[in-house]
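# Turn this into a model:
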Amino acid sequence: MGQLTREQIKINKVKTSKIDSIDFNNLAFGQVFSDHMLTCDYIDGKWQLPQIEPFAPISLMPSAKIFHYGQSIFEGMKAYKDSNNDIFLFRPLDNVKRLNISAKRLAIPEIPEDYFMEGLKALLNIEKDWIPTKEGSSLYIRPFTFATGEGFHASPADNYKFIIACAPSGSYFAGKVKVLIEEKYSRSANGGVGFAKAGGNYAGQFYPTQLAKDKGYQQVIWTDDTTHEYIEEAGAMNVFVRINDTLLTSPVSDRILDGVTRKSILELAKAEGIKTEVRKIKVSELVEAAKNGSLKEIFGAGTAAVISPISGFGFRDQDFDLPEIKDTFGEKLKNKIVAIQTNKTEDPFGWRIKV
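Model prediction:
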């Protein structure tokens, strides 16, 4: 298979764009979609050439295996536009790599890196006017792959579809969130698919999260599946804890996603002289730190929100509020990451890629 070129990508543009009907000053997250999407089908044992077509419904047979056996994976990315109208991506090759790690775990054919990257760049060049420039906004990018092959037999599908769709979006969360430490339900287990961005991982989170919302919390902090003694993730994000002046986060594992934002925070914190530790964090340690005043911050980290500060947590019918402090690690690191993403500062790490 030769390297895919931009010229090989068939493009079918919409007759009339809907962009003029969109209020870019009031964008919710992931609710408005751009004119086009990239599609690519896996048929006869190989990926066909990608094409760009109007964003539109997909026709599938009721026997398509995605509906029955859940072979579905995705990624989350963003595109940014600077004051010169240049377009930038943030660590996109990490997303390609992780999508293929997820694909391998779910017995889905891996997408070639050039199909992903050249297809995405071609799509962004067509959708460049959909990239918002308002502070805090971006073009959210959702690459995903799912089984289209048919049959009720419990086995991997023979056909698949890869799509990249885009949604101009505002901020993911508004303000701080309060979380409940979960002791009954588990997000994932050893040997499972917690490290993959599989759709089923998120489906399984919704019910426990709703129970937490019924109690007045916005999200759940997940604990390990065996003992529930260690915190692992916050909602759909990696979680960071600051005790005194040390920033802590859990090590990645079968159960914990290797987040792109997580890795960036660790590298950036080290460069900023912030002490970091990647180790298991006991719930009892978190509670004790909250009681003695050494717990300064908790925040979630992920592509959608970048960093989402947590104002307090609940555990066994007791609530713990975090102190209001200035110059938080979370705010400092978020500002620096966003500045790199939006080409407002130098990028010494080589994370930013111009489209």
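
# Every contact and neighbour count from this point should use C-alpha atoms.
Will do.

# From the chain's centroid, how far away is stretch 319-326?
Distance, stretch centre to chain centre, for stretch 319-326: 26 Å (Cα atoms, centre = their mean, to the nearest Å).

# for stretch 340-355, same thing?
19 Å.

# With stretch 25-44 instead?
Relative to its chain's centre, stretch 25-44 lies at 15 Å (Cα atoms, centre = their mean).

# Check stretch 282-292 too.
Its chain's average C-alpha position is 28 Å from that of stretch 282-292, according to Cα atoms, centre = their mean.

# How about stretch 283-293?
Taking Cα atoms, centre = their mean, one finds the center of stretch 283-293 at 29 Å from the center of the full chain.

# Over to stretch 50-68?
In this view, stretch 50-68 has its centroid 22 Å away from the chain centroid, taken as Cα atoms, centre = their mean.

# first to last residue in that stretch, what's the distance?
With Cα to Cα, to the nearest Å as the measure, the ends of stretch 50-68 fall 26 Å from one another.

# buried stuff in that stretch?
Residues of stretch 50-68 classed as buried by neighbour count (16 or more other Cα atoms under 10 Å): P50, Q51, I52, E53, P54, F55, A64, K65, I66, F67.

# repeat for stretch 105-123
Quick answer for stretch 105-123 (16+ other Cα under 10 Å): 106, 108-111, 115-123.

# Kindly report the same for stretch 243-254.
I243, L247, L248, T249, S250, P251, V252.

# Of all pairs in the buried residues of stretch 105-123, which one is the farthest apart?
Spatial extent of the buried residues of stretch 105-123 (Cα to Cα) is set by the pair L106 and A122 at 27.8 Å.

# Leaving out sequence neighbours, find the closest residue to L139.
Nearest residue to L139, sequence neighbours excluded (Cα to Cα, 6 or more residues apart in numbering): P168, at 4.3 Å.

# One more, please, to line up against the first structure:
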Amino acid sequence: MNISITKTAAPKQKPDQSHLGFGIHFTDHMFIMDYTEGKGWHDARIVPYGPMAVDPSAMALHYGQAIFEGLKAYRTANGEILLFRPEKNMQRVNNSNRLLCIPEINVDDCVQAIKELVKVDAYWIPSAPGTSLYIRPFIFASEPALGVRPAHSYQFVIILSPVGAYYKEGINPVKIYVESNYVRAVRGGLGEAKTVANYAASLKAQVEAKEQGYTQVLWLDGVEKKYVEEVGTMNVFFKINGEVVTPALTGTILPGITRMSTIELLKKAGVPVSERKITIQEIYDAHAAGKLEEAFGTGTAAVISPIGEFSWNGNVIKVNDGKIGEVSQRVYDTITGIQSGELEDTFGWIQKL
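Coordinates of the predicted model:
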């Protein structure tokens, strides 16, 4: 794929690495590629970061035909730049595309676009411990038309953001509110896609959870409201009586890249892992029996988030005395060690720029 590059004439001042936050600062450039029906994806370009001209009748604004991804670039102690399984994120782009009737995109082209953009803005990759360069690819329907149908034109865009820890708690356990009223997804819907609609559907419950002092929401299934699905920004795992259990992918849960990596890592280490349906009652029963040993979430933004507390219908339980567990710590240390280049990548997950 040929990518034209136009450098900015006014580079920004980089933010202080100790106060990056998450998704607040953006680099000097962005990638854009257009899709036109009958022509396909075309006109790949890297241009200065800035406002985009979007028609008021752009179909994404009216009918929500938009998807996105999230991954990171890391700078090692010796200055190398590493990407963690970028091809898996781009394969997931196409799964989301299929579900939203967006034209599929070449995975190798997507990875190339990410690498070229990261190279152009490599100066922005932070080097302080725990920091990284967040990569946000997204696609939206750009056709100016009103009418409920798949659009005929789209834009594929990639922006970059230097980031610190996703949660202010860091690797310390977070408090999770179990949602029993609102629902996020049902089978046959868009639950397994990384689409803007899923996140819009989660906002009301998230706001109410935060008002009660909880970091995130744990969603239950949308039909019986008893089976555990995922946390708003993470897949979820439980260690029960020596076995690590995570909800099976049944079409309502996003197939996380960190989730996939965690399962592969644990299996290689000989830790019993199962993917199955699990009820919230089972979690509470395991806690009552003293068998709920750990709980943690996995995702690109935070990598691993230990869970120290659940609140379900007013019933609050503490997990592992509110401390990080041995499995959570091991998974975090291994994945972040591979991502930073401090540990050998025996899985073949890393791509170097």
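
# Can you tell me which of the buried residues of stretch 105-123 of the first structure is closest to K18 of the first structure?
Proximity of these to K18 of the first structure, judged by Cα to Cα, is greatest for L123, which lies at 16.4 Å.

# Let me know the secondary structure of the closest one.
Under DSSP: H, G, I helix; E, B strand; the rest coil, L123 of the first structure falls in the helix class.

# hmm, back to that, any chance of the buried residues of stretch 50-68 of the first structure in JSON lines, plus secondary structure?
Putting those into JSON lines (three-state DSSP) gives the following:
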{"residue": "P50", "secondary structure": "coil"}
{"residue": "Q51", "secondary structure": "strand"}
{"residue": "I52", "secondary structure": "strand"}
{"residue": "E53", "secondary structure": "strand"}
{"residue": "P54", "secondary structure": "strand"}
{"residue": "F55", "secondary structure": "coil"}
{"residue": "A64", "secondary structure": "strand"}
{"residue": "K65", "secondary structure": "coil"}
{"residue": "I66", "secondary structure": "helix"}
{"residue": "F67", "secondary structure": "helix"}
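
# Closest to E150 of the first structure out of the residues you listed?
For the buried residues of stretch 50-68 of the first structure, the minimum distance to E150 of the first structure (Cα to Cα) is 4.2 Å, reached by A64.

# So what does L211 of the first structure match up with in the second structure?
With TM-score structural alignment defining the correspondence, L211 of the first structure maps onto E208 in the second structure.

# residues contacting that match?
By Cα atoms under 8 Å, 6 or more residues apart in numbering, the contact list for E208 of the second structure is empty.

# mind checking how far it is from A200 of the second structure?
E208 of the second structure sits 14 Å away from A200 of the second structure, going by Cα to Cα.

# repeat for L100 of the second structure
L100 of the second structure sits 16 Å away from A200 of the second structure, taking Cα to Cα as the criterion.

# Which stretches in the stretch 251-355 of the first structure count as helices?
Along the stretch 251-355 of the first structure, the segments classed as helices by DSSP state H, counting those that start in this stretch run 260-271, 283-292, 329-341.

# can I get the ones you listed in a markdown table with mean neighbour count and distance to A198 of the first structure?
As requested, these are exported to a markdown table (neighbours: other Cα atoms under 10 Å; distance: least, Cα to Cα, whole Å):
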| stretch | mean neighbour count | distance to A198 of the first structure |
| --- | --- | --- |
| helix 260-271 | 18 | 16 |
| helix 283-292 | 15 | 27 |
| helix 329-341 | 18 | 26 |
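
# out of those, which comes closest to D86 of the first structure?
Between D86 of the first structure and the helices of the stretch 251-355 of the first structure, the tightest spacing by Cα to Cα is seen for helix 329-341, at 11.8 Å.

# Pull the distance from the closest one to the chain's centre.
Worked out by Cα atoms, centre = their mean, helix 329-341 of the first structure lies 17 Å from the chain centre.

# quick one: that helix aligns where in the second structure?
Alignment of helix 329-341 of the first structure against the second structure: residues 327-339, by TM-score structural alignment.

# is it true that I111 of the first structure touches I101?
No. I111 of the first structure lies out of contact with I101 (Cα atoms under 8 Å); the separation is 10.5 Å.

# What distance do you get for the residue lying farthest from the centre of the first structure to H36 of the first structure?
Here the centre of the first structure is the reference, and by Cα atoms, centre = their mean the most remote residue is N292, at 33.7 Å. Distance, N292 of the first structure to H36 of the first structure, using Cα to Cα: 53 Å.

# Could you identify the longest helix within the first structure?
The residue-count maximum for a helix in the first structure (DSSP state H) belongs to helix 199-214.

# what's the average distance of that one to the second structure?
Its matched residues in the second structure lie on average 0.9 Å from helix 199-214 of the first structure after superposition (mean Cα distance after the TM-score superposition for the first structure).

# Name the next helix or strand downstream of that helix, please.
Downstream of helix 199-214 of the first structure, the next assigned helix or strand under DSSP states H and E is strand 219-223.

# Would you mark the buried spots in that next one?
Buried residues in strand 219-223 of the first structure, counted by 16+ other Cα under 10 Å: Q219, V220, I221, W222, T223.
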